[in-house]
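Engineer: Predicted structure and sequence below. I'll ask about it afterward.
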Amino acid sequence: MDAVQDQILLELQRIEEDAMHSAANQFALGQQYRAVELLAGIPASVLAAVAGVAALASTTGRVAAGVIALVAAGLGALVTFLGAAERSSRATAAGNEYLAVQKEARRTRLIDAHLLDAASLREQLRELTDRAHAQNLAAQPPNLLARTRGKRSVKRGDRAYAADVSGHDDATNR
């Protein structure tokens, strides 16, 4: 390998690492929105049912039923306003696209780099850079909590493969 190819390999490694962190952040963001949906949506449904029963049970429970119904409506409105289900789905899809970029960068760096000339390898790098950039533009910006949880996930090794941690001897000695 020459100096140019070495620099391309370094850049591929940077893309791979960046995509891994971005995927972790997006998955953490998706989990946050799922939690909001569950933590507000389930009580809203239960409270709406309780309010209905209280309103029908007696005329004296109308005020309590009205308050419960307002709380249920507020929780339901919160879930709707945040678009938690849709945002969770989008964040998960973004995380999956980042994983695809990460895996492609790793394959290019570890396998294709030894089979391609510098110009072809540079083209692969450009395509991956363009994909990563497009995903950065499309993805929701992660909030501080999602970034913290994403960083913790990567640090814990949640994004690591057993083949990378233990080496590849097990796979090659079959």
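Structural biologist: Right, received. Where do you want to start? Quantities reported herein were computed from a predicted structural model and do not represent experimental measurements.
Engineer: make it CA atoms for all contacts and neighbour counts henceforth
Structural biologist: OK.
Engineer: can you list contacts of stretch 67-77?
Structural biologist: Stretch 67-77 is contacted from outside by Ala40, Gly41, Pro43, Ala44, Ser45, Val46, Leu47, Ala48, Val50, Ala51, Gly52, using CA atoms under 8 Å, 6 or more residues apart in numbering.
Engineer: Could you double-check that the second one sits in contact with Leu82?
Structural biologist: No: between Gly41 and Leu82 there is no contact, the gap being 11.7 Å when judged by CA atoms under 8 Å.
Engineer: another structure for you, compare them:
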Amino acid sequence: MIPADIPSELQSIAKEASRIHQSAMESAQGQFEQAKLWRLINLLLGVPAAALAAVAGGTGLAGNTSATPGVLALVAAAFGATLTTVNASRRMTQAQSSASAYLQLQTAARQFLTIDLPNMQRDEAREALQGLTNSRDELNKTADPPGRVAYWLAQRNIKKGGQSYDVDSAENGS
């Protein structure tokens, strides 16, 4: 994604900015996929916990003297305890927040590379690149790494063009 009008003395900076852009794109997509998985886990654990608790309560209030209400309540408690331990809701929110932050970095890197860099002096360009690097490093420190499934889904989405813009296809003659 390096524009053709980058002066030769800025090529190494352009390559590094392109790497940051690609890394941010892959990280954003991985975090979005991880957020979707955490949302699914939250639903898979939370809905049965609530439903089983309601059925156990209704069965118990109906005067059922069998062990059924107690068993249902225990199963509901197990789902609830697992949900609390996994903390899928917080993890989903964290992944979504990280994904958005990586998208901001991706946009900043792309704009630096395609709009600003061709007209910059080397020292000025190096300073701007350092800012992008610092942002990426800070995001990497705070973001939970996505799991294998989220990574696989992210790569698949990117390869299918999930991070492409129509304007980029038009410029490349596609």
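Structural biologist: Sure, I can see it. Because the structure is a prediction, the values reported are computed rather than measured.
Engineer: What would you report as the TM-score here?
Structural biologist: The TM-score (TM-score structural alignment, normalised by the length of the first structure) is 0.92; 168 aligned residues with a CA RMSD of 1.4 Å.
Engineer: Of Gly41 and Leu82 of the first structure, which one has the most company?
Structural biologist: Each of Gly41 of the first structure and Leu82 has its neighbours counted (other CA atoms under 10 Å); Gly41 has more, 22 against 13.
Engineer: SS state for that one?
Structural biologist: Taken by DSSP: H, G, I helix; E, B strand; the rest coil, the conformation at Gly41 of the first structure corresponds to helix.
Engineer: What does it correspond to in the second structure?
Structural biologist: Using TM-score structural alignment, the partner of Gly41 of the first structure in the second structure is Gly46.
Engineer: And Leu137 of the first structure, by the same measure?
Structural biologist: Aligned counterpart of Leu137 of the first structure in the second structure: Lys141 (TM-score structural alignment).
Engineer: Its match: which element?
Structural biologist: helix 122-142 (DSSP states H and E).
Engineer: elements contacting that helix?
Structural biologist: helix 11-61, helix 88-111 (3 or more CA pairs under 8 Å, 6 or more residues apart in numbering; DSSP states H and E).
Engineer: Mean distance between the last one and the first structure after superposition?
Structural biologist: Going back to what we said before, that points to helix 88-111 of the second structure. Comparison of helix 88-111 of the second structure with the first structure after fitting gives an average deviation of 0.5 Å (mean CA distance after the TM-score superposition for the first structure).
Engineer: counterpart of that helix in the first structure, which residues?
Structural biologist: The alignment of helix 88-111 of the second structure onto the first structure (TM-score structural alignment) covers residues 84-107.
Engineer: Same question for that stretch: list its buried residues.
Structural biologist: The neighbour-count check on stretch 84-107 of the first structure (16 or more other CA atoms under 10 Å) flags 84-85, 87-102, 104-106 as buried.
Engineer: any idea whether the counterpart of Asn64 of the second structure in the first structure is helix, strand or coil?
Structural biologist: By TM-score structural alignment, Asn64 of the second structure lines up with Thr59 in the first structure. Secondary structure assignment for Thr59 of the first structure (three-state DSSP): coil.
Engineer: so who does the residue nearest the centre of the second structure touch?
Structural biologist: Nearest residue to the geometric centre of the second structure (CA atoms, centre = their mean): Gln31, 1.5 Å. Contacts for Gln31 of the second structure were tallied using CA under 8 Å, 6+ apart; they are Ala95, Gln96, Ser98, Ala99, Pro145, Pro146, Ala150.
Engineer: ok, those residues in the first structure, which still hold?
Structural biologist: Here is what carries over to the first structure from the contacts of Gln31 of the second structure, by both residues aligned by TM-score structural alignment, their matches' CA atoms under 8 Å: Ala95, Gln96, Ser98, Ala99, Pro146, Ala150.
Engineer: Most widely separated two among the residues you listed?
Structural biologist: Farthest apart among those by CA to CA are Ser98 and Ala150. That separation is 13.8 Å.
Engineer: Distance from stretch 58-65 of the first structure to the middle of the chain?
Structural biologist: Its chain's C-alpha centre and that of stretch 58-65 of the first structure lie 44 Å apart, by CA atoms, centre = their mean, to the nearest Å.
Engineer: meant to ask about stretch 11-27 of the second structure, not that
Structural biologist: 18 Å.
Engineer: circling back to that earlier point, buried subset of the contacts of stretch 67-77 of the first structure, written for ChimeraX?
Structural biologist: A single ChimeraX command selects the buried members of the contacts of stretch 67-77 of the first structure (16+ other CA under 10 Å):
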select :40,41,44,45,47,48,50,51,52
